[in-house]
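1. One predicted model, sequence on top.
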Amino acid sequence: MDYQEEIKFVCLCERIGEPLYLSPRGHGATKYLYNLPADHLQPYETQAMVELRKLIPSTTSIVEVPVYKPSVPYDLTAIQKAVPRDTFFSEMEEGHLRAADELIRILLSQPTRTDFFNACALCRDQVNPHLWVHSFIKSALKRPDMRGFRLPSVLEIMPDLFIEARPWKEAIKQATLPSRERAIIVINKDFTGTNLDPNHKVAYFMEDLGGNSHHYHWHVVNSFMAPKGSVDRKGEIFYYMHHGMLARYDSERLANGLNRVVPFDIHKDLIEEACFPKLTLQNASLNFSSRQENSILRDFNRTREPGSNLNFLTIADIRAWCDRIIEAIDAGFAIQEGGGRVDLRTEKGIDIVTNMWESNSDTPHRKYYGMPHNYGHSAFGFCHDPDYRYKSGPGVMFLPATSMRDAAFWRWHKYLDLISKRQKDYLPLYTQDNLQWTGIAVNEIHVVRGDDIRLPVALEPVNNLVTHWMQSDIELSRGLDFGRTNLNGLDSVWVRATHLQHLPFIYRIRVVPPGEHIIIQKSENSTLTVPWAQTFREIERDVQSLTRTQAMCSCGWPDHLLLPRGRVDGMPFDLFVMLTNTQIDQVASSRRQLGTLTPKGTCRDSISYCGMIDDKFPDSRPMGYPFDRPAVSDEHSKPDMFLEDFVTPTSNMGSAVVKIFHVDKTLLRGNGAPEVLRKLQVTP
């Protein structure tokens, strides 16, 4: 895909709540105007389009982008009815996802990329904006003719899901000023509360922009409504990714003097934690609702709400579903719809069990095992107004893009995580035959920190890692939808957010025999992480990248959260290394082999957490291996309780103690807002 083709799609993602005909798109030297067919617009819109274009200075470089009717006709009536344009859209609600899937079907049915573009452009202003973004991302990832398309940061496309109301309101004010007089809106590092709430100590993690955008992207790529059998190891990767998130959350809690997260008890109604998100949904003009401490989970029925498909459901239903899944685990089989049993006493049992509580298309019996995960989120998200009598908006638990902000999210997922762990506990323990790679030995393990003279660090660089704060700039004007029609008003509006970051480091592992090898890997090449998201501006400037053949899905844990915060005096962690045999691990793939993988492949920014679009997960081992279940040295031994006992008998394993030090200093990422602009401090 060449630049001119790509930029037409990129600019569709600007100001998604604002009609496409209203004003030029793009911030580069060239602006893009979309010419929509007359029969697609109302008469007043056609006249407005003509009049508004008279306001564009004659010296402006304009590229007019014609939009035609696509070859394959479509009907959006059912989509518009299911999710009105001026309400919320959630990947947690089945009716919403059915509507999104219908739009995806329409977009994928277009025979050529030109038809696909025309359908995207014409559907854009006729459906819910957030539903359109979901469907556009998913269909672009699946179309072979869209390989090479770079998606701009979701933080810039839908900033209202990530930026709190006060900075957002200030951004709208700044947009009315001349470009050179605008300020950089600096969000106070104290985030959205105070340490009177113990959970506020980890607010920097729960509210992290990259973490929340990862959770959004993951649920787009791994929709629970994906057709049966279409996603390899779907349940297992759900369990593994969320299990990893929980481990990171616990690391942050321990670093801040808090205990590990306590699982929520679905058999009790009490939600001890409060949540005051301070977010506003722009297209619906709805505030995300708050929740007081010690709120009660209640039966809910939101059918009166426009666009809601949440019928009457009792908390007793959710409890019964969870109890049935636990009963199936203990019995060793699940009941299949239509009769029969599904064996759970296999390595694939984890996939089946997690399918059951996520209630995706691969669950053996949705009616019997229900939808605990999604309806659990709904119960938390609507406990403040379960029957819509006050016409209030949802809580943040109802949307994947926002749910990480709520302390209840982590407690609910810890409960679900323990259900899956219960399944793992029934599997045989690992023995040396499952672990040993004879003839291979891990001889030495080091991590070597890169130096940074801007930080006051005087630590030995080996096995001492450092975290600090970093400020990164987000360009909000691409997501400000309030009908600005002059070119000055469309210029940049900057928000500066503070987040955790670490100094880069390398892994250095000495392996013997045969011969002696030193494995060196940079921290930024982790299979878990993706870099800071690509911006509209970076894509506009990169006009020479004309030979891109691989797509980026932006699904992956953020690189700046690769390390836990650690402590000022150093927090010790065990670094575990294991070498395994590729000939055993590798999965035969219809598209590629492990040896041919490049750093940026098809939706493979984070293979470990996100898998591979339309392909098999490239590792045959259980996700989490070898820590997904205990191990024994031999049949007469007790399960290993300490890492040293686990590692010592197995030559292809090794471990080292690494300390993470936190330096309370803030650095600026750069490549963002011009530093000559004044700074305006805003507390959410």
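-> Sure, I can see it. Residues are numbered from 1 along each chain as shown.

2. going forward, measure contacts between C-alpha atoms and count neighbours the same way
-> OK.

3. All the strands of the stretch 151-300 of the chain, residue numbers only.
-> Counting by DSSP state E, counting those that start in this stretch, residue ranges of the strands within the stretch 151-300 of the chain are 183-187, 270-271, 280-281, 286-287, 295-296.

4. put this beside the first:
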Amino acid sequence: TQFIVFFFVKLAYFFRKMPNLDSVSCACPKTVDLELNKEILKVFIKDVEYKYKNLVPAHQVSLPRFTVFDERQMRAVHAEAERLAALDCSELIAELSDLKNWHPDSGYVDYLARIALFKHKDTRNLTLPPASQTIPSSFFDMDKVQRKGKLLLGAAKGQGMATVVKIEVDPEQNLNWWREDPGLAEHHYNWHVYYPSTEPEKDRQGELFAYMHEQMLARYNAERLGVGLPPVVPFGPGIGWDGILTEGYNPNLEKCSFRPAAMSVPESTSIGSRIIVPSIMKTNTERLAIAIARNYLEDPKGNKVELTMDKLGCTMEANMGSVNKKMYGNIHNDGHVLLSLINDPKNAYNIKAGPMYHTNTAPKDPVFYRWHKFVDTIFDDLRSNLTPHKVEDLTMEGIEVKSVWIEDLTEVDSPPNRFCQDVLTNRLYTWMAPEAQTVFPDQGEVTITNTRMHHETFTHNIKVKNTLMEDATLVFRVFLAPAKSDDNLETRRKDFIELDRFVDVIEGGTERIVSRRSDESSVLVPPAGTVQQILNGEITDQQAPCGCGWPRNLLIPRGTVAGMRADLYVLVTNWKEDAASSSSQLSGSVSYCGKIDQLYPDKRPMGFPFDRAMGFDTLEDMVRAVPNSCSREVEIVFKGLKE
């Protein structure tokens, strides 16, 4: 197969002495170096004048149709990354840049480069350029734009016009603007880069896998409510797979096929030599249901393993923390592969895989959310078995949250961009606007224009009273959920979107207002280090190398023209008790992405306090019983398309 050929060619190359390449100059410092950060751009951007003087046979081999959802492929690419990471820094860059120039649009090469650079001791802390800039054909419809010299004019598919002119033929297209946002694709792609399934699992990786995708669903359902669509319905073995997949989808991407509406799930499909059978996946799901009912999993030796959200998440994703792959299978990854190959399950017609095959295209497809809703029903079975939170689990003696409100900051930050000059608290404005982005396809540097959602900058303002005689180090947990006519807290629990989580100190015997800017949120990806910034040496410590985190323009739901009502909720707890260690910090995009090679900083269950049932009928009852919490109704107003 292609992988076997590729492996032996690379093995032969390993024993070949690397040429002394005058095109690469790398000092390999032990600390982050802006010049070295510039040097690695050769790994991600094709040189249009490249002469292939570093040519080796390995680069002529056709690369596999790569997906992170196939364990065999993942083991091969990570083994290759280990080999590259052991090279001298200059050799690493030379090999990867050769691969990029031979295969400029390869998702395999981009993934391999990111893994290898992260593993190498001299490059692991460097800022890597966004994948939307380096492999733009995986993010944008490059065929629909008009070229003029080196300037690419026009807009990629998914402009968001569906939010201005409603689409009736296929209502799901009214959310193309959200699903096709490049920042959303970047987040999902980078999360799976830094939480691979074939390496030793990181701290609470399984739980984070469950929580991050649960939050994607909560945010997507809020957007569906805003355009008048019902919540996502699960689609998986035993729940929908016996019928048809009503949603079709055309990503208009070179690397993906489209899927017509009303397709049926095949009886089987194959990837390489492995066969994926839905009936076996259903059996594995039933085994997990039995395990949840018994509150334990069985390892390969028949030993009982206590069931936790982390163990269940690892087993569902079938990463190296899986308790028993033979018994419980590879449910999550196999679902992605099977749904992506629904057009050509036997590979009889050489049809390209659908969006579900790739982590940077999967979130574009409506079936991604239906599949993950199915996956989440399994996690929900466990959540429903967890002991409900008691009042004492939530309260903190001596701390009272007097009030919470939101204040718009845009009038201060950028007056010309405001829609409304009145200063209103508890009202947020969103709008859509064209946004230019420079990308680097194989033909050279070009600029595209894509219409994206935006919101005005705001602050959470929380008035806190500390009646204790000593200072209190507190963690502020901020959530938002669309208001509903049914205020039953148990039915609304999964609607709560995490907006922020941060730490502050309130002096003993004082009362003060704690303010936190929305652009400082713990769920947001730090400002991206673009190719241009790397070239200009403008990289700062605030730009995380991993690129994982929620898109900064999608922090809050779009809302409606008339104004969507939502409940803002904040719970304040003791950080000295909740911190995983004395050095734990809630900095960066920690909520959905954790800390690379560190403990997840918050010991509480992810999503706390909405991670399980609580003994309250309504949110108001909860606030009344927990004085260190507070809620406020806010309004989100969508102002339409802004030119």
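-> Happy to help now that I have it. Only a predicted model underlies this, so the values are computations on that prediction, with no experimental measurement involved.

5. After superposition, what is the TM-score?
-> Here the TM-score for the pair of chains, by TM-score structural alignment, normalised by the length of structure 2, is 0.82; 558 aligned residues with a C-alpha RMSD of 2.5 Å.

6. one step back: okay, the strands of the stretch 151-300 of structure 1, which one's buried deepest?
-> Comparing the strands of the stretch 151-300 of structure 1 by mean neighbour count (mean count of other C-alpha atoms under 10 Å), strand 183-187 comes out on top with a mean of 23.

7. For S589 of structure 2, what is the corresponding residue in structure 1?
-> Aligned counterpart of S589 of structure 2 in structure 1: S606 (TM-score structural alignment).

8. List the contacts of its match.
-> With contacts defined as C-alpha atoms under 8 Å, 6 or more residues apart in numbering, S606 of structure 1 is in contact with S526, T527, L528, T529, V530, C555, G556, W557.

9. Over in structure 2, see which of those residues survive.
-> By both residues aligned by TM-score structural alignment, their matches' C-alpha atoms under 8 Å, the contacts of S606 of structure 1 still in contact after alignment to structure 2 are S526, T527, L528, T529, V530, C555, G556, W557.

10. ranking those by neighbours, who comes first?
-> Neighbours here mean other C-alpha atoms under 10 Å. Within these, the largest count is held by W557, at 30 neighbours.

11. any idea what it aligns with in structure 2?
-> Match for W557 of structure 1 (TM-score structural alignment): W550.

12. Excluding chain neighbours, give the residue nearest to its match in space.
-> L524 (4.5 Å; C-alpha to C-alpha, 6 or more residues apart in numbering).

13. doesn't I556 make contact with that neighbour?
-> No: applying C-alpha atoms under 8 Å, one finds L524 of structure 2 not in contact with I556, separated by 11.0 Å.

14. Show me the longest strand that occurs in structure 1.
-> strand 653-668 (DSSP state E).

15. Give me the buried positions along it.
-> Residues M653, G654, S655, V658, K659, I660, F661, H662, V663, T666 are the ones in strand 653-668 of structure 1 that count as buried (16 or more other C-alpha atoms under 10 Å).

16. V154 of structure 1 maps to what in structure 2?
-> V154 of structure 1 maps onto A131 in structure 2, by TM-score structural alignment.

17. Quick one: residues contacting that match.
-> A131 of structure 2 makes contacts with D110, E186, as judged by C-alpha under 8 Å, 6+ apart.

18. repeat for P618 of structure 1
-> So P618 of structure 1 contacts Q586, V587, A588, S589, Q593, L594, G611 (C-alpha under 8 Å, 6+ apart).

19. Considering the residues you listed, which are maintained in structure 2?
-> Retained in structure 2: Q586, V587, A588, L594, G611, out of the contacts of P618 of structure 1 (criterion both residues aligned by TM-score structural alignment, their matches' C-alpha under 8 Å).

20. Please identify the helix or strand for the residue lying closest to the last one once chain neighbours are set aside.
-> In this case it means G611 of structure 1. Using C-alpha to C-alpha, 6+ apart and skipping residues adjacent in sequence, the residue nearest G611 of structure 1 is F617, 5.5 Å away. For F617 of structure 1, there is no host helix or strand (DSSP states H and E).

21. Would you agree F617 of structure 1 is in contact with V587?
-> Yes: if you go by C-alpha under 8 Å, F617 of structure 1 and V587 touch, sitting 7.5 Å apart.

22. between those two, which one's more packed in?
-> F617 (23 against 17).

23. That one matches what in structure 2?
-> Here F617 of structure 1 is matched to Y600 in structure 2, going by TM-score structural alignment.

24. ok, now I509 of structure 1?
-> Matched to structure 2 by TM-score structural alignment, I509 of structure 1 sits across from I462.

25. and that match, which of the three is it?
-> strand (DSSP: H, G, I helix; E, B strand; the rest coil).

26. Would you mind measuring from it to T377 of structure 2?
-> Using C-alpha to C-alpha, to the nearest Å, we find I462 of structure 2 at a distance of 34 Å from T377 of structure 2.

27. Equivalent analysis for L184 of structure 2, please.
-> With distances taken as C-alpha to C-alpha, L184 of structure 2 is found 23 Å from T377 of structure 2.

28. Kindly report the same for A262 of structure 2.
-> Distance from A262 of structure 2 to T377 of structure 2, by C-alpha to C-alpha: 23 Å.

29. Can you show me the helices along the stretch 101-250 of structure 2?
-> 107-119, 131-134, 176-179, 182-194, 205-226 (DSSP state H, counting those that start in this stretch).

30. Tally up the residues packed near the residue in structure 2 that G210 of structure 1 lines up against, please.
-> Alignment note (TM-score structural alignment): G210 of structure 1 maps to G183 of structure 2. Counted with other C-alpha under 10 Å, residues neighbouring G183 of structure 2 total 26.

31. what sits against G183 of structure 2?
-> W550, P551, R552.

32. which of these does structure 1 keep?
-> The contacts of G183 of structure 2 retained in structure 1, by both residues aligned by TM-score structural alignment, their matches' C-alpha under 8 Å: W550, P551.
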